[in-house]
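In: Pasted the sequence and its predicted model underneath.
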Amino acid sequence: MNHFNWIFFSAFASLLLSSCATFTKDGGLAEVNATTAQHIKQEVVWPKTDREQKIVAERVSELLKRPMNADVAVQIALLHNKGLQASLYALGISEAEVVQAGRLPNPKFSMLYARHNGDYKIEQALTFNIFSLVAMPKLLEIERQNFEKTKRFVSLEVLNLAFETRLAYFNAVTANENLHYSEQVKESAAASDELSRRMVKAGNWSMLEQVREQGFFSDAVLDYTNAKQQQVVARETLSRLLAVPVEQLRLEKRLPDLPQSIADLQPFEKAAFEQRLDLQAMRIETQALARQLGLTKTTRFINVLEIGPARVLEGRGGDTYKKGVDIAFELPLFDWGGAKVARAEAIYMQAVNRTAQVAFNAQSEIREAYSRYQASYEVAKYYRDEIVPLRKKILAENQLRYNGMLISPFELFSDARSQVASVNAYIAKLNAFWVAETLLQMSLIGSSSSQEGK
């Protein structure tokens, strides 16, 4: 075979093998959306061009025009959070590595020219790294596994952002309601304090009772100040997740109502191994490490092997080229690769045991999250059905007694504050339920914090 045939063979082989891995149209985003669709209703968009970014910006602006609920807040976060957009580019990086693993390095052409006393020497060689032919199938498979793992991680990032946004939304709405009711308590305490001062001046009220009312008012002022600060923190947290200025946040006035009933534990436990993305990603990781272990054993005796056409012109100008084959082979003289194999085996077993521990933790985390979910539901339901109506009834009865001049206005003020406090407590318990429900859903997908080498 002459050197032209070798060149043709090398080019054909490169073209054939490089066609094994090509870029997809969406960079793996469709699979990410398919995975996240099992848990959330919102979609993820990956705007790359100026036109696509403009479309996303217009959609976000449209969503911000009306008061948002939790689902709308999640959709805005998935469209507008720049941290998520950065995570999406991990798909592009991983896919590029897959494509690169399916392509051979370019052939190398080298030439030597030497001249001495009328004699000269010209060497020309075209070399091709045939080691790539041996290693390419396994390398390509490893990168494909890594790409699948990256899709799982990105899906986990999407879902974590979605659930973090839900938590932030519920906390922000709760903070708004707390501020509203804290203001009512403060106004009631202020009226009671002012009335007590007037009655002391008129000699109809003791100083002790007046100081007690003043203490109630001072506590109410502090509670109101704390509520304002909590509102700022909650709204700023939501603002960061949505990447939207806090001034543009328009939330619904109330939390969603408590559901009529809650689901049983068994479906959640069953879903532990079917839906946990961290377990799926770690399973892919162990499979990739197993293939990497096999690759290490294959290459422990083959480090570099280049073969290609070569021709040598040596002598005077009229002499012909001497054709042959240029072979380079590096032998492992002292390092036979045993340490590499041992290291790969240790890494693999480390991943296996880590996966086993995460699997065990998954069921425990789901049971713990469900227990919190169930308890918070019962507490919120008790507040809604028992405590709040009871406080409301007490206030109504004392209102009748006050109208009949049977009790003082201070008793009425006290009952009014207690009634408002019970409503505020119910709001806190209702928020605790929705937080627990969100945390339960998060336990079904896993957590990126449990992963190594992200």
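Out: The structure has been received and is ready for your questions.
In: contacts and neighbour counts: CA atoms only from here.
Out: Fine.
In: all helices in this protein, in order from the N-terminus.
Out: Per DSSP state H, the chain carries helices over the ranges 3-18, 29-36, 50-63, 70-80, 82-101, 131-201, 207-242, 266-275, 277-299, 338-382, 388-403, 409-445.
In: In addition, the following structure is provided for comparison:
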Amino acid sequence: MTPFRRPRPACLALAMAAACALTPAAAAPLSGGLAASDPATPAPAPAWPLLPAQPSAELPALPDGAAAARAQWQRVNEQVAGFARGHIDLLRWEQSRPDASAPAAEAAPTDPLTLQAAVSASLRQQPDLFTRAEMNVRERAEVQSAWARHVQSVQKAWIDAVAARERARLMAQAHDVSRTGAELGRRMVVAGNWSQARQMREQLGESAAWQALVSARLAERAAVEALAGRLGLWRGEDVVALAARLPQGLPALPDAVWPGRDVAAERIEALALQADAELTLMRTEVERERRASDPAREALLQQQMDQALARSGMSGPPHIQALERPGDAAAERSLHGQARLLARAAERRSAARLAWQQLAMRHAAARQATDGLLRLQTALDQENLLRYNGMLQSTWDLLASARERIAALDTAQQARAAYWRALADGQALLAGAPASAVSLSPDTAAAGSTGAATPGH
């Protein structure tokens, strides 16, 4: 019998390492999809910014008797008299104190997530969208089409997230303006210069602005979550960090309708056809089938189809007689192939025309909103401020002008977002995505969604 021998130190280390590798307790911690799909993975609630306090529906109590009303009026006006513009300066001074409840301005991200960086990060989670040397032409065409569609989805998710955050900031500004009007109205009632009916109008405006802010914040979080899903982020804290990394606004509108590429209306259809590798393969097959077919038999089969259409009604599909000659099968394959090719080419040409028309119109609308609507509203806002400083307009005119300016900003940024979404559709089509990648994007909320200006005196 072979005597027992001690293992050498090196062998012992190797044996222990092998044993540890087979022990479940020594397994590497879960990550990626394994961790995300494990119900036991901790999932703390994400620390999204809180909403401002809900607006109050309470009305200030009126003084009891003429003497009490006179004393209250005198006390309030003495407080206001120390400020050049009265109530609004007093309110701004109170909000600028360290203990003010107004939210602080959001700082710009030091490392903003660009569109290109978002696309690259998403592709790390898409191994099926990488081409390989052993792929044939058709397999490469399928990957190219899926890649283009994926890039389009990430682009639009990034655009939606940036636009939603920008709109949420505008709705927060609109809410702050309405809150200021409601507080000034309350002070006017306390001073005896306003009726409670007018104060209730201001409170209704604040409530509407608060509801719009809630909707904008929810839309923002939904857009950020959608982008996070495409980037493979599943932890709540990572999603909040992603939101903080988004740029504060969309890129500026380019001068050209289609930037960075020589694309024009007369070339868009040809470029869209060239980008469809599957269409090229179909065309090659149809040409081969047509060369193998007898044109006379094709013409006869087409005649039979026309006669069947003339006989048929709406009760069922048209019916033709059974094939009688060997050449009819080749003719039928040729006709069917040409029909499929025609359908695909027509669909792709239509998508190309729609992509160009939508992009051109979105570009014009965004340009008008920026150079026309927003410029006019900004000039009017400055004029109203000058008139207010000259005591020619009231505080309420200034607040109404602020609401209109925010509404114009909202319209301009939404028009810009619609343009970038349309460009993503067109780029996807010219990169090989199917024709269904191009669709008419619905218009978002119209101007004035921040709430109508409250009439003042």
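Out: Nice, I can see it. All figures in this text were calculated on a predicted structure; none of them were measured in a lab.
In: TM-score for the pair, please.
Out: The TM-score (TM-score structural alignment, normalised by the length of structure 1) is 0.57; 290 aligned residues with a C-alpha RMSD of 3.4 Å.
In: circling back to that earlier point, right, so of the helices of structure 1, which gets closest to A328 of structure 1?
Out: For A328 of structure 1, the closest of those is helix 131-201, at 10.8 Å, according to C-alpha to C-alpha.
In: With adjacent residues omitted, what lies nearest to W420 of structure 2?
Out: I159 (7.2 Å; C-alpha to C-alpha, 6 or more residues apart in numbering).
In: Now do the same contact list for the residue positioned nearest the centre of structure 2.
Out: What sits nearest the mean C-alpha location of structure 2, by C-alpha atoms, centre = their mean, is D160, with 1.3 Å. By C-alpha atoms under 8 Å, 6 or more residues apart in numbering, the residues touching D160 of structure 2 are 223, 417.
In: quick one: what's aligned to it in structure 1?
Out: Taking TM-score structural alignment, the alignment pairs D160 of structure 2 with N171 from structure 1.
In: And D410 of structure 2, by the same measure?
Out: In structure 1, D410 of structure 2 lands on N424 (TM-score structural alignment).
In: Number of residues surrounding that match?
Out: 20 (other C-alpha atoms under 10 Å).
In: Confirm for me that it is in contact with N176.
Out: No. Counting by C-alpha atoms under 8 Å, N424 of structure 1 stays clear of N176, with 11.0 Å between them.
In: still on that earlier bit, among the helices of structure 1, pick out the one with the most neighbours on average.
Out: Among the helices of structure 1, ranked by average contacts under mean count of other C-alpha atoms under 10 Å, first place goes to helix 70-80 (a mean of 23).
In: what span of structure 2 lines up against that helix?
Out: So helix 70-80 of structure 1 is aligned with residues 115-125, judged by TM-score structural alignment.
In: which residues sit against the matching stretch?
Out: Outside of stretch 115-125 of structure 2, the residues within contact range by C-alpha under 8 Å, 6+ apart are 129, 151, 154-155, 158, 230-232.
In: Counterpart of P389 of structure 1 over in structure 2?
Out: In structure 2, P389 of structure 1 lands on R375 (TM-score structural alignment).
In: how near is its match to S401 of structure 2?
Out: Per C-alpha to C-alpha, to the nearest Å, R375 of structure 2 is found 14 Å from S401 of structure 2.
In: for L233 of structure 2, same thing?
Out: Distance from L233 of structure 2 to S401 of structure 2, counting by C-alpha to C-alpha: 42 Å.
In: how about A202 of structure 1, what's its partner in structure 2?
Out: Aligned partner of A202 of structure 1 by TM-score structural alignment: A191.
In: Is there a neighbour count for its match? I'd like the number.
Out: The number of residues near A191 of structure 2, taken as other C-alpha under 10 Å, comes to 20.
In: Spit out the contact partners of the spatially closest residue to A191 of structure 2 that is not a sequence neighbour.
Out: Leaving out its chain neighbours, the residue that sits closest to A191 of structure 2 by C-alpha to C-alpha, 6+ apart is W73, at 4.6 Å. Residues in contact with W73 of structure 2 (C-alpha under 8 Å, 6+ apart) are 190-192.
In: With D328 of structure 2 instead?
Out: 297-298, 301.
In: Throw these into a markdown table and include secondary structure and neighbour count, thanks.
Out: Below are the contacts of D328 of structure 2 laid out as a markdown table (DSSP: H, G, I helix; E, B strand; the rest coil; neighbours: other C-alpha atoms under 10 Å):
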| residue | secondary structure | neighbour count |
| --- | --- | --- |
| R297 | helix | 17 |
| E298 | helix | 21 |
| L301 | helix | 20 |
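In: Now flag whichever of the residues you listed is closest to S145 of structure 2.
Out: E298 (33.2 Å).
In: Contacts only, for the closest one.
Out: 328, 331-332, 334-335.
In: again, only using 6 Å
Out: Residues in contact with E298 of structure 2 (C-alpha atoms under 6 Å, 6 or more residues apart in numbering) are A331.
In: how close does the equivalent of Y402 of structure 1 over in structure 2 sit to L376 of structure 2?
Out: Matched to structure 2 by TM-score structural alignment, Y402 of structure 1 sits across from Y388. Per C-alpha to C-alpha, Y388 of structure 2 is found 18 Å from L376 of structure 2.
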